[in-house]
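S.K.: Sequence plus predicted model, see below.
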Amino acid sequence: MVTVFYDSMCPLCVKEMRKLSRWDSEGALNLVDIHQADFSDRFPDVDPSAANRILHAQDHNGKMVYGLDATYVAWHAVGKGVWVSWLRWPMIAWFADKTYLFFARHRYRISALLTGQARCQQCQII
């Protein structure tokens, strides 16, 4: 099982989690909202502030991965890893990681441009 810690106040983030959830026919993902009231109690080893800055995931071996590595692990878990695997290629990974960090830092503005909604009060996946 792969656990993905996502920002439920980000419309684009929730949209991606919806897609992953639809593709997850094997139950390979555990999608966890970092804004849940009991988040820190349930996941004391995950800093919610850090998880709000950059995507966090725990792979099936229990290893924490971050950013596009977290994205790859999640997409791979639902059988779509090939769609994002090129983002981890050595000659592309550095640029992709920098682009991801820019996106993560400005995701609310980007969400507003693409969806018309900058934030939501804990958008629902389902």
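M.R.: That came through fine.
S.K.: Going by C-alpha atoms from here, please, whenever you check contacts or count neighbours.
M.R.: Fine.
S.K.: What are the contacting residues of stretch 76-95?
M.R.: The set of residues external to stretch 76-95 that reach it, using CA atoms under 8 Å, 6 or more residues apart in numbering, is 1-2, 20, 23-26, 28-29, 68-69, 71-75, 96.
S.K.: how long is it end to end?
M.R.: Chord length of stretch 76-95, first to last residue, is 21 Å (CA to CA, to the nearest Å).
S.K.: Off-centre distance for that stretch?
M.R.: 14 Å (CA atoms, centre = their mean, to the nearest Å).
S.K.: Likewise for stretch 49-68?
M.R.: 8 Å.
S.K.: That one spans what distance, first to last residue?
M.R.: 18 Å.
S.K.: Kindly report the same for stretch 59-69.
M.R.: Distance between the two ends of stretch 59-69: 10 Å, counting by CA to CA.
S.K.: And for stretch 54-62?
M.R.: Stretch 54-62: ends 18 Å apart by CA to CA.
S.K.: before we move on, what SS does the residue of the chain positioned farthest from its centre have?
M.R.: Ranked by distance from the centre of the chain (CA atoms, centre = their mean), the top residue is Met91, with 22.8 Å. Put simply, Met91 is helix when judged by DSSP: H, G, I helix; E, B strand; the rest coil.
S.K.: picking that back up, so which of the contacts of stretch 76-95 belong to strands?
M.R.: Val2, Leu29 (DSSP state E).
S.K.: Included below, for side-by-side comparison, is a second structure:
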Amino acid sequence: MKIIVFYDDLCPICRTEMHAFAWQYPNEIELVALSTESERLQHYGIRTEDALMALRVVDELGHIHQGLDAVRLLYRRFGKQRLAQLSMLPLLKPVLEWAYPVFVHHRHRVPVWLLGKNARLHCAQGYCRCDLNEKLQHIRSLKH
């Protein structure tokens, strides 16, 4: 059974990383794009707003992992065990736990040149300026 990843496909950072996992492990991961499939969140009792603010992963047992725990799960499963282990170090873990929501909230301000070629195709004027409210409006407009 595949794990299910609810990800922000309007975010070049999120899209690039999740597609890399899916490309390498196609039989083990199912990507669910929030902009087009957010209704699937309801089955797990997850609000779209919450899924946009922290990655959500449903494991094979149906357990929901969110935020940095979801990232660690993906890293442990898909070839980045060292990063998962590093993120659990006593001095690093609290810093990352604090930084993750801050980064997620401001990810649309990350300069495109840091994101690579794929992101440049989807962002204009040097930044990806689609914030949470804009994404929610876009997702809701697709449903009507």
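M.R.: It's in. A quick note: this is a predicted structure, and the numbers were derived from the prediction, not measured.
S.K.: sorry, back to before: measure the residue farthest from the centre of structure 1 to Val82 of structure 1 for me?
M.R.: Distance from Met91 of structure 1 to Val82 of structure 1, by CA to CA: 17 Å.
S.K.: repeat for Arg53 of structure 1
M.R.: Taking CA to CA as the measure, Arg53 of structure 1 falls 26 Å from Val82 of structure 1.
S.K.: where exactly do the strands run in structure 1?
M.R.: Under DSSP E, structure 1 gives strands at 2-6, 29-33, 56-58, 64-66.
S.K.: how much does the second one stray from structure 2?
M.R.: What that stands for is strand 29-33 of structure 1. With mean CA distance after the TM-score superposition for structure 1, strand 29-33 of structure 1 departs from structure 2 by a mean of 0.8 Å once superposed.
S.K.: between that strand and strand 2-6, how many degrees?
M.R.: 20 degrees (axes from the mean of the first three to the mean of the last three CA atoms, to 10 degrees).
S.K.: Run through the neighbouring helices and strands of strand 29-33 of structure 1.
M.R.: Here strand 29-33 of structure 1 touches strand 2-6, going by 3 or more CA pairs under 8 Å, 6 or more residues apart in numbering; DSSP states H and E.
S.K.: Report the aligned residue range of structure 2 for the strand it packs on.
M.R.: The alignment of strand 2-6 of structure 1 onto structure 2 (TM-score structural alignment) covers residues 3-7.
S.K.: Relative to structure 1, what is the average displacement of the matching stretch?
M.R.: With mean CA distance after the TM-score superposition for structure 1, stretch 3-7 of structure 2 averages 0.9 Å from its match.
S.K.: Let me have the strands of structure 1 in CSV, extended by mean neighbour count.
M.R.: Putting the strands of structure 1 into CSV (neighbours: other CA atoms under 10 Å) gives the following:
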stretch, mean neighbour count
strand 2-6, 24
strand 29-33, 19
strand 56-58, 24
strand 64-66, 17
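S.K.: now those as JSON lines including distance to Val14 of structure 1?
M.R.: Formatted as JSON lines, these follow (distance: least, CA to CA, whole Å):
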{"stretch": "strand 2-6", "distance to Val14 of structure 1": "8"}
{"stretch": "strand 29-33", "distance to Val14 of structure 1": "10"}
{"stretch": "strand 56-58", "distance to Val14 of structure 1": "14"}
{"stretch": "strand 64-66", "distance to Val14 of structure 1": "17"}
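S.K.: So which of those strands is nearest Asp41 of structure 1?
M.R.: Among the strands of structure 1, strand 29-33 comes nearest to Asp41 of structure 1, with 12.8 Å by CA to CA.
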